[in-house]
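J.: Dropping a prediction and its sequence here:
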Amino acid sequence: MTLEKAPPGVDPLTPSVARMYDYFLGGKDHFAVDREAAEAINAISPDARDLARANRRFLGRAVRHLVDQGVRQFLDVGAGLPTRDNVHEVALRHAPDCRVVYVDNDPMVLVHARAILADNPHTIVAEGDLREPDWIVGHPGVRAHLDFSRPVAVLMVAVLHFVTDDEEARRHVAGFRDALAPGSHLVISHMSPGTAGGDDLAAGREIYARSTAGGLAFRTHDEVLSLFDGFTLVEPGLVEVADWRPDDPAARTPATPSSGAIGLAGVGRLDS
């Protein structure tokens, strides 16, 4: 079953990157326009759905790793629509004292997340845009829920590629970094061109240019690496999403789309 009627404030005529991602993950919170845009991406990159799901599994592994490292506070920026194994579910399953803040600017994300999390004292939802890190970390609700004098994990999973200017993307990440205490972490996954041809990359960018994101930047390994400035990458470094600490390395199946575009992922620690 998929959505037929838009909640108040939700535009059902413009593809939403959150709803497209929900479609790729097999969710039901999307409209015809989102499905059409997602299928256009599939036509360019037939393994886009597999890559989205590999990205989601990376998120779960990263959260488990951080909990194992003693992190108990999570700030998920650009959280997207709730699905299975959300950050709070993974974190609380392994440490019931974790606290999670979800941040997004998509009206549908906010409506659904608040409804699901209304009775969860460990988790809150705040409206915000990753382009305004000072607003997010200074938000009264965020400040009341998270203690920034202690380690916080900032999750920016599959969102920074929607900031198309390289310097702007680095500046936004630095804004969060400067608010964090030593021992905090940064989690990033990001689209990268891999071996994709220029025509495929241009076609993908054009589809996302007509979405709520307004564009998409495929960044190289070195360009994504620069987003971790000030952080020390934990092993295995910046790698393809399926290669970041896979649960079963022997059974690992490459998640590289046939177009050659890939997803890169890494986790960095702030030591000082």
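T.: That came in fine, so what should we check first? The structure presented is a predicted model; accordingly, all values stated were derived computationally and were not measured.
J.: Only C-alpha atoms from now on, for both contacts and neighbour counts.
T.: OK.
J.: How about residues contacting stretch 113-125?
T.: Taking contacts as Cα atoms under 8 Å, 6 or more residues apart in numbering, the residues outside stretch 113-125 that touch it are Leu81, Pro82, His88, Asp97, Cys98, Arg99, Val100, Val101, Tyr102, Val103, Leu110, His145.
J.: hmm, try it at 7 Å
T.: The contact list for stretch 113-125 (Cα atoms under 7 Å, 6 or more residues apart in numbering) reads Pro82, His88, Cys98, Arg99, Val100, Val101, Tyr102, Val103.
J.: same thing with stretch 103-110?
T.: 9-10, 76-81, 125-129.
J.: also this one, for the comparison:
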Amino acid sequence: MTAKDEIDTSRPHPARVYDYWLNGKTHYEADVAAGDRVVQVWPGVLLGARLNREFMHRATRWLAREAGIRQFLDIGSGIPTEPNLHQVAQAVAPETRVVYVDNDPIVLRHGQKLLRGTPEGRTAYVHADFTEPETILEAPELRETLDLGRPVVLSLIALLHFITDERGAYDIVRKLMDALPSGSYLVVSHATADFDPDLLTRVAEAYQSSVAEGQIRSSSEVSRFFDGLELVDPGVVVAHRWRPDDGESQPDITDAEFPVYGGVARKP
């Protein structure tokens, strides 16, 4: 294991903080402390983490069932939390293939849990950084699992608000989508300050001071990630309002209580 792959438990990491909010078991004291600082500012973050996860589940089911997609590239996959994306997709279509990507060594250590799919399908894990898209696209694990001549879903759940404009967020998404064929899809969820700027400013300050840098974006700025793509109805909306399942009870909350946009779009 290289120095880059060593787990530093003295500093919080976004994947482990998120795991803590989801009531997982793979986090450390530093992650709990950082997560609690955000909870003190925004108690609703615990519900928000769950609703964000549910958006991923709904989008994945829709793409597998309605759009007929059988290949997914999930970047920023985080620590395995069941049901994982491949479990949702393969429940619809067992032959589905999924590649997970993350740069946290602890996700790498637990990556075997992401590889337990159906006999008909395939799953793989790539240890790489989103800001280095070439290393993702050229990874043997990806090339051996996905056919880039057929449609692929690029899933970026709660990832892009960690990537500033200065680090090339829009260019990176464009490079990844350029590598995928017509009929592919982009899925994004992203925090916003559109509904309560003061709250999100305080959340960003609490988070960025201890966990990671980032950039909260407006509706138009989140929509820009979908430039050149065909948005699926209802477009870019607060994530828990994106195609709720029939019979699914809707949380009795305002948009300001879950300030996260979600959207899905098709590459023409």
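T.: Sure thing, it's come through. Model, not experiment: these values are computed from the prediction.
J.: that older thread, and the contacts of stretch 103-110 of the first structure, which of them are buried?
T.: Neighbour counting with 16 or more other Cα atoms under 10 Å marks Asp76, Val77, Gly78, Ala79, Gly80, Leu81, Val125, Ala126, Glu127, Gly128 as buried within the contacts of stretch 103-110 of the first structure.
J.: how about the residue nearest the centre of the first structure, what does it touch?
T.: With distances taken as Cα atoms, centre = their mean, Val157 lies nearest the centre of the first structure, 2.2 Å away. If you count contacts by Cα under 7 Å, 6+ apart, Val157 of the first structure has them with Val187, Ile188, Ser189.
J.: give me that answer again for 10 Å
T.: 55-56, 58-59, 76-80, 186-190, 265-266 (Cα atoms under 10 Å, 6 or more residues apart in numbering).
J.: Restricted to helices, list those residues.
T.: Among the contacts of Val157 of the first structure, the members falling in helices are Asn55, Arg56, Phe58, Leu59 (criterion: DSSP state H).
J.: Of these, which is the most crowded?
T.: Counting neighbours by other Cα atoms under 10 Å, the top entry in these is Leu59, with 26 neighbours.
J.: residues contacting the residue mapped onto that residue from the second structure?
T.: Counting by TM-score structural alignment, Leu59 of the first structure lines up with Met56 in the second structure. Shown in contact with Met56 of the second structure (Cα under 10 Å, 6+ apart): 62, 84-85, 88, 155-158, 187-189, 239-240, 262.
J.: Just the closest of those to Gly24 of the second structure, please.
T.: Asn84 (13.1 Å; Cα to Cα).
J.: one step back: will you turn the contacts of Met56 of the second structure into a markdown table that also has distance to Ser218 of the second structure and secondary structure?
T.: Putting the contacts of Met56 of the second structure into a markdown table (distance: Cα to Cα, whole Å; DSSP: H, G, I helix; E, B strand; the rest coil) gives the following:
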| residue | distance to Ser218 of the second structure | secondary structure |
| --- | --- | --- |
| Trp62 | 25 | helix |
| Asn84 | 28 | coil |
| Leu85 | 27 | helix |
| Val88 | 29 | helix |
| Ser155 | 20 | strand |
| Leu156 | 17 | strand |
| Ile157 | 16 | strand |
| Ala158 | 14 | coil |
| Val187 | 17 | strand |
| Val188 | 13 | strand |
| Ser189 | 12 | strand |
| Ala239 | 14 | helix |
| His240 | 17 | helix |
| Gly262 | 12 | strand |
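J.: Helices of the stretch 101-250 of the first structure, residue ranges please.
T.: 107-117, 133-138, 140-145, 166-177, 198-209, 221-225 (DSSP state H, counting those that start in this stretch).
J.: just to revisit the earlier point, looking at the contacts of stretch 113-125 of the first structure, point me to the pair that's furthest apart.
T.: It's Pro82 and Cys98 that sit farthest apart of the contacts of stretch 113-125 of the first structure, by Cα to Cα, at 17.9 Å.
J.: returning to that earlier point: what's the match for the residue nearest to the centre of the first structure in the second structure?
T.: Counting by TM-score structural alignment, Val157 of the first structure lines up with Ile157 in the second structure.
J.: wait, doesn't Asp134 of the first structure sit right on Leu180?
T.: No - using Cα atoms under 10 Å as the test, Asp134 of the first structure is too far from Leu180 to be in contact (11.7 Å).
J.: So which of these two has more stuff around it?
T.: Leu180 (23 against 14).
J.: What sits closest to that one if chain neighbours are left out?
T.: Phe148 (6.0 Å; Cα to Cα, 6 or more residues apart in numbering).
J.: which two in the buried ones among the contacts of stretch 103-110 of the first structure are spaced the farthest apart?
T.: Checking those with Cα to Cα, the most distant pair is Leu81 and Gly128, at 14.5 Å.
J.: re earlier: from the buried ones among the contacts of stretch 103-110 of the first structure, which ones fall inside strands?
T.: With strands defined by DSSP state E, the entries of these inside them are Asp76, Val77, Val125, Ala126, Glu127.
J.: Of those, which is the nearest to Ala261 of the first structure?
T.: When these are compared for distance to Ala261 of the first structure (Cα to Cα), Val77 wins out at 23.5 Å.
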